[in-house]
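> Need a 3D model of the sequence below.
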Amino acid sequence: MAFTDASLTALRVFREVAERGTLTAAATALGYTQSAVSRQIASLERAAGTPLLERRHDGVRLTPAGRIVVRRAATVIDQVDATARDLAGLPEEHGIVRLGWFASAGAWLLPRALAELRRTHPAITVITREGSTPALVRALRAGTLDLAVLASAPPYRPLDTETPPLELHTLAERSLRVAVPDTHPLARGEFIDIADLRGQRWIADPGDRQAMGVWPGVDERPQIAHTARDWLAKLHLVAAGCGITTVPTALASVMPPGVRILPVRGGPREQRRILLARLSRPVPEPVARLAAALRAIAIETDTSA
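I've put the predicted structure just below:
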């Protein structure tokens, strides 16, 4: 079998697996059984004459051949979809940009940047979705996102091991802080000593190995009182006196009543970088315009903070 015999369905399935990182997650997203996904991948690997995925205990990883196929698959699928629109008599969708973002960016950076882009370039349509940094990196590699706003913590390791490396631009570098109820004893001062964080009840992300939401320098096993992914839920839990949580400085402008955010003194300084990532290739004009809007808002909020 030659690779030219590969089906469009198999290419779509393969791109989904590359983005999701596991066969199970791809099957769920596509509404297929896992065995159907496995069959499509097997047919594609037969056509390619070489393995495209490395099966691992924690999911799958693209082989060098798989990286080539996923890049080409994205182009083929986009062209086929454009042809289908033309045949259906639909207008060609110029100016569409697909943007991924991590959770807290949606509270301060994303809305303002999109509003600015609508004001200056109303013909550009931006389609967005939230995700974890690893998931968004996989989506960039799979060609299902054009840009991604990502978070990075010291020691700022590469986001993945694929080649070529992603093009990265630092939008901002912000310090991590702690959100506490304004009735909490820790809220009485202008900062929190790291020793005073011992024995506190924390609100953290569920299933996060690094207990995101807990101050990284706390030298004890943290007591997780509540878990929540949604920032609004976390902050309202803090306001209700249910615990404390870490927050980026950028969220200061969206704090609900009853919450103070304070810096922490003692231990290493906890910084977080906000990165704009894309594949290393020529940038279409709509993508460049959105990137410029994101950079402008990041600079504006940095200088006004």
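> only C-alpha atoms for contact and neighbour calcs from this point on.
Fine.
> What helices and strands are in contact with the lengthiest strand in the chain?
Scanning the chain for the strand with the most residues, using DSSP state E, yields strand 167-181. Secondary-structure packing of strand 167-181 (3 or more C-alpha pairs under 8 Å, 6 or more residues apart in numbering; DSSP states H and E): helix 231-239, strand 245-248, strand 259-262, strand 271-278, helix 285-304.
> And for it, what's in contact with it?
Outside of strand 167-181, the residues within contact range by C-alpha atoms under 8 Å, 6 or more residues apart in numbering are 186-187, 215, 235, 238-241, 243-250, 258-264, 269-280, 294-295, 298-299, 302.
> All the strands of this protein, in order from the start?
For the chain, the strands defined by DSSP E cover 53-56, 59-62, 96-101, 125-130, 147-152, 167-181, 192-193, 201-204, 223-227, 245-248, 259-262, 264-265, 271-278.
> Would you mark the buried spots in the third one?
Of the residues in strand 96-101, Val97, Arg98, Leu99, Gly100, Trp101 count as buried by neighbour count, 16 or more other C-alpha atoms under 10 Å.
> How about the second one?
In terms of neighbour count (16+ other C-alpha under 10 Å), strand 59-62 has its buried residues at Val60, Arg61, Leu62.
> so can I have TSV of those residues showing distance to Arg46?
Shown next, in TSV, are the buried residues of strand 59-62 (distance: C-alpha to C-alpha, whole Å):
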residue	distance to Arg46
Val60	18
Arg61	18
Leu62	16
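> by contact count, what packs against the lengthiest helix in the chain?
Secondary structure of the chain per DSSP state H: the longest helix is helix 64-87. On a contact count with 3+ C-alpha pairs under 8 Å, 6+ apart, helix 64-87 meets helix 8-20, helix 133-142.
> Give me the distance between Ala73 and Tyr32.
Distance from Ala73 to Tyr32, counting by C-alpha to C-alpha, to the nearest Å: 19 Å.
> Who has more neighbours out of those two?
Ala73 (20 against 13; other C-alpha atoms under 10 Å).
> Can you tell me, leaving aside adjacent residues, what's nearest to the more buried one?
Leu11 (5.8 Å; C-alpha to C-alpha, 6 or more residues apart in numbering).
> next up, for comparison:
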Amino acid sequence: MDFTEVSLTALRVFRAAAERGTLTAAAAQLGYTQSAVSRQIASIERAAGATLLERRHDGVRLTAAGHLVLRRATAVLEEIEAAARELAGLPAQAGTVRVGWFPSAGAVLLPRALAALARTDPAITVITREGGTPALVRALRAGSLDLALLSSAAPFRAPDAESPPLAVQTLTERGLCVAVPAGHPLARGEFIDVADLRGQRWIAGPSSGGDRLMGVWPGLDERPEIAHTARDWLAKLHLVAAGCGLTTAPASLAPAAPAGLRILPVRGGPQEQRRIILARLPQPPTEAAARVAQALRAAAIDEDAVL
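Predicted structure coming up:
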């Protein structure tokens, strides 16, 4: 086992593959060909004398040896990047916190937390990015995110099966709602009966975690009629307001919803609960990350008080 000949390029490629979950995605991120990525991964595995990535039909997964090497590789790359900043005369970024968030968290929760943080801790720099749960969890494991806001549905399993388990905290738990046009017959009451959702037209988008459609009420006993598809939550809500169909929505989106629609709870049938959780690696967070986590918790509590 000899790491003395491992290049920084190989370490960066390995980190990208671990984070993105496929060699194709890592190649796209770094601007390399897939064969070049494969060669870099092979070089670091030869140096390690072990298989670091398990190749599967749906991508790659870190082996036990891969987790160990990833931790060390991330530390090395962060030190090199810090040295480059210092040499360039840039200020140290000890107060920088990297946060990932699921799509609808960017409408209300995240902006409120960042606005509050700017008032209380202006020296902390927060860098954020949107993503689905699998991508955000991989980024946490790869060390390229410090915190991740994740959405979770019952039965509320752990974000992944890797070891050690991620440290998670539930920020909110609420029932899933349905957005309806203000002039729709279902908008007349203060809730919607689940039976009245049969035969409706839906505005949906693909789930980041599988084939399940996001935006259609779960458990409908019929094949849903999809009138429009959109990934963006705000686009879905504007389509609802225009009378184009219904879509599911968390209650937390109500403050950001456009005029012309109502977001209502659903009665009858199994309860569709949704949690917002904050995840991080199990080791103690930096002081800056702890302050950002505190701001996110406070913003979530404020949302509950308003709703």
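> what TM-score comes out when they're superposed?
The TM-score (TM-score structural alignment, normalised by the length of the first structure) is 0.98; 305 aligned residues with a C-alpha RMSD of 1.1 Å.
> quick revisit: can I get the buried residues of strand 96-101 of the first structure in a markdown table with distance to Ala179 of the first structure?
Output for the buried residues of strand 96-101 of the first structure, formatted as a markdown table (distance: C-alpha to C-alpha, whole Å):
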| residue | distance to Ala179 of the first structure |
| --- | --- |
| Val97 | 34 |
| Arg98 | 32 |
| Leu99 | 29 |
| Gly100 | 26 |
| Trp101 | 22 |
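> Leu44 of the first structure: which of these is nearest?
Arg98 (26.5 Å; C-alpha to C-alpha).
> who touches the closest one in this structure?
So Arg98 of the first structure contacts Val126, Ile127, Thr128, Thr144, Leu145, Asp146, Leu147 (C-alpha under 8 Å, 6+ apart).
> Leaving out sequence neighbours, find the closest residue to whatever residue of the first structure lines up with Val194 of the second structure.
In the first structure, the residue equivalent to Val194 of the second structure is Ile194, according to TM-score structural alignment. Sequence neighbours aside, Gly266 is the residue nearest to Ile194 of the first structure in space, at 5.4 Å (criterion: C-alpha to C-alpha, 6+ apart).
> which residues sit in contact with the closest residue in space to Ile124 of the first structure that isn't next to it in sequence?
Excluding its sequence neighbours, the residue lying closest to Ile124 of the first structure (C-alpha to C-alpha, 6+ apart) is Gly95, at 4.6 Å. When contacts are counted by C-alpha under 8 Å, 6+ apart, Gly95 of the first structure touches Ala123, Ile124, Thr125, Pro286.
> Of these, just the buried ones, PyMOL syntax please.
Typed into PyMOL, the line below selects the buried ones among the contacts of Gly95 of the first structure, using 16+ other C-alpha under 10 Å:
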select buried, resi 124+125+286
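> Please tabulate the contacts of Gly95 of the first structure in a markdown table and include distance to Pro51 of the first structure as additional columns.
Output for the contacts of Gly95 of the first structure, formatted as a markdown table (distance: C-alpha to C-alpha, whole Å):
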| residue | distance to Pro51 of the first structure |
| --- | --- |
| Ala123 | 42 |
| Ile124 | 39 |
| Thr125 | 37 |
| Pro286 | 36 |
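> which of the contacts of Gly95 of the first structure still touch in the second structure?
With contacts defined as both residues aligned by TM-score structural alignment, their matches' C-alpha atoms under 8 Å, Ala123, Ile124, Thr125, Pro286 are the ones among the contacts of Gly95 of the first structure whose aligned partners also touch in the second structure.
> wait, which of these is closest to Ala107 of the first structure?
Using C-alpha to C-alpha, Thr125 is the member of these that sits closest to Ala107 of the first structure, with 20.0 Å.
> residue contacts, the closest one?
Listed by C-alpha under 8 Å, 6+ apart, the contact partners of Thr125 of the first structure are Gly95, Ile96, Val97.
> mind running it again at 10 Å?
Glu93, His94, Gly95, Ile96, Val97, Arg98, Leu114, Leu117, Arg118, Pro286, Leu290 (C-alpha atoms under 10 Å, 6 or more residues apart in numbering).
> which one of those sits closest to Leu52 of the first structure?
For those, the nearest to Leu52 of the first structure is Arg98 (25.5 Å; C-alpha to C-alpha).
> The closest one and Gly131 of the first structure, how far apart?
To Gly131 of the first structure, Arg98 of the first structure is 13 Å away according to C-alpha to C-alpha.
> intersection of neighbour lists for these two?
With C-alpha under 10 Å, 6+ apart as the test, Arg98 of the first structure and Gly131 both reach Ala148.
> Could you list the buried residues of stretch 245-261 of the second structure?
For stretch 245-261 of the second structure, a neighbour-count test (16+ other C-alpha under 10 Å) marks 245-254, 257-258, 261 as buried.
> Make a markdown table out of those residues and add distance to Ile226 of the second structure.
A markdown table is the format used below for these (distance: C-alpha to C-alpha, whole Å):
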| residue | distance to Ile226 of the second structure |
| --- | --- |
| Gly245 | 9 |
| Leu246 | 10 |
| Thr247 | 10 |
| Thr248 | 13 |
| Ala249 | 16 |
| Pro250 | 19 |
| Ala251 | 22 |
| Ser252 | 24 |
| Leu253 | 22 |
| Ala254 | 23 |
| Ala257 | 21 |
| Pro258 | 21 |
| Leu261 | 19 |
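> how about the nearest residue to Val69 of the second structure once chain neighbours are set aside, what does it touch?
Counting by C-alpha to C-alpha, 6+ apart, Val69 of the second structure lies nearest to Leu52, which is 7.8 Å off, once chain neighbours are set aside. Contacts for Leu52 of the second structure (C-alpha under 10 Å, 6+ apart) come out as 14, 18, 41-42, 44-46, 60-70.
> Thank you kindly, that will do.
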